[in-house]
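Chemist: no FASTA, just this:
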């Protein structure tokens, strides 16, 4: 093989490699721009305060949040510092749920995480507060659950355990695993 043929073949392979790399980077850019569009929120709300009603016209729940981002393509809504006030029956609030973060899915399930607190609005309630890392709420059935470690504060006691199911319709609370309960003397 002479030098001209070798130079021509080398130049052809170099051009083919350059073309292949440019096509590969171009395809990669298009894919990442499609993903970027899916991760951009469709709309954002600051200092959100929203009431949601049942089909009967009764108030179902109220949600407040410092910030809300709705992602239409992903069918999720993300909240920063949400506070849900739940009205399962008689239009009387029974519980407030707060967290640092929350995600509402299109099936009306909310996953709350980071410093989650379930607070009784009735001062006479035996259980006053429930603390945990994560809680899930089904806004259709009014059932709250968690598989994580739970701290329950009540009138005169503190309870530790894991696995919690709360049915707000019947006000029944079930702790899957009880670890410890500490009773305190109540001063009268």
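Modeler: Done, it's in. Just so it is clear, the structure is predicted and the values come from calculations on it, not from any experiment. Numbers count the residues shown, from 1 in each chain.
Chemist: going forward, measure contacts and count neighbours with C-alpha atoms only.
Modeler: Will do.
Chemist: all helices of this protein, in order?
Modeler: With helices called from DSSP state H, the chain shows them at 3-39.
Chemist: need the contact list for the residue nearest the centre of it.
Modeler: Nearest to the geometric centre of the chain sits residue 103, at 2.7 Å (C-alpha atoms, centre = their mean). By C-alpha atoms under 8 Å, 6 or more residues apart in numbering, residue 103 lies in contact with 76, 77, 78, 79, 110, 111, 112.
Chemist: okay, pairing it with this:
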């Protein structure tokens, strides 16, 4: 290699070495410690049991997932449960809505803000339940609340503080301060 050919090579080598030692410190924006792994709009999710039965569906305007804490936040969630009677194979449909929802531990859903539970099949004594906050176990289909709860049916209205309800066994219980009104009117 002659002098003429080596000059560009040496100049390039000097520029590279200078860039390595004199490169400017560029600060790249960093993500916050707890950033979401994903954010989804207009969420629709179907969940099936081991036999292929559509166990429940989840809808939400927005969903934000944080994997560090295994937490998912929902805006305006709507959950539709399907429970099948093992004796008659009839399916009862329940709809749960609220302003906000927080899912933890995969099956523990905390609903808050105007929580409304409705029987869409209209085949149960209790047709609606409303409260400010409720916890739903998605796997066992149980609802609990420590707040004031109002439930209504075709000829009954009950209020109380605290609730436990199972959509599978169709059992419901108010814990304290219970007030009930029964109507003797024909349907």
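Modeler: Received the coordinates, thanks. These numbers were taken from a predicted model, which means no experiment stands behind them.
Chemist: quick one on the thing from earlier: may I see the contacts of residue 103 of structure 1 arranged in CSV, with distance to residue 152 of structure 1 and neighbour count as well?
Modeler: What follows is these, written out as CSV (distance: C-alpha to C-alpha, whole Å; neighbours: other C-alpha atoms under 10 Å):
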residue, distance to residue 152 of structure 1, neighbour count
76, 30, 18
77, 29, 20
78, 27, 22
79, 25, 26
110, 21, 20
111, 19, 20
112, 17, 29
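Chemist: now, which of these lie within strands?
Modeler: Among those, the members falling in strands (DSSP state E) are 76, 77, 78, 79, 110, 111, 112.
Chemist: show me where structure 2 has strands.
Modeler: 38-48, 54-66, 71-75, 78-84, 91-97, 100-104, 108-119, 128-137, 142-152, 156-166, 171-182.
Chemist: tell me which residues of the last one are tucked away?
Modeler: Same thing as strand 171-182 of structure 2. For strand 171-182 of structure 2, the neighbour count (16 or more other C-alpha atoms under 10 Å) marks 172, 174, 175 as buried.
Chemist: average distance between that strand and structure 1?
Modeler: Following the fit onto structure 1, the mean deviation recorded for strand 171-182 of structure 2 is 1.7 Å by mean C-alpha distance after the TM-score superposition for structure 1.
Chemist: list the helices and strands that strand packs on?
Modeler: strand 156-166 (3 or more C-alpha pairs under 8 Å, 6 or more residues apart in numbering; DSSP states H and E).
Chemist: Over to the longest one?
Modeler: Using 3+ C-alpha pairs under 8 Å, 6+ apart as the contact criterion, the neighbours of strand 54-66 of structure 2 among helices and strands are strand 38-48, strand 71-75, strand 78-84.
Chemist: what's that strand aligned against in structure 1?
Modeler: Using TM-score structural alignment, the residues of structure 1 aligned to strand 54-66 of structure 2 are 59-71.
Chemist: What mean distance separates that stretch from the matching residues in structure 2?
Modeler: Mean for stretch 59-71 of structure 1 is 0.7 Å (mean C-alpha distance after the TM-score superposition for structure 1).
Chemist: Residue 154 of structure 1 reaches residue 129, doesn't it?
Modeler: Yes. Contact status for residue 154 of structure 1 versus residue 129: in contact at 6.8 Å, counting by C-alpha atoms under 8 Å.
Chemist: who's more crowded, these two?
Modeler: residue 129 (20 against 17; other C-alpha atoms under 10 Å).
Chemist: residues touching that one, list them.
Modeler: Going by C-alpha under 8 Å, 6+ apart, the list of residues near residue 129 of structure 1 reads 117, 118, 119, 120, 152, 153, 154.
Chemist: ok, so what distance separates it from residue 152 of structure 1?
Modeler: 6 Å (C-alpha to C-alpha, to the nearest Å).
Chemist: hey, what's in contact with both of those two?
Modeler: With C-alpha under 8 Å, 6+ apart, residue 129 of structure 1 and residue 152 have no common neighbours.
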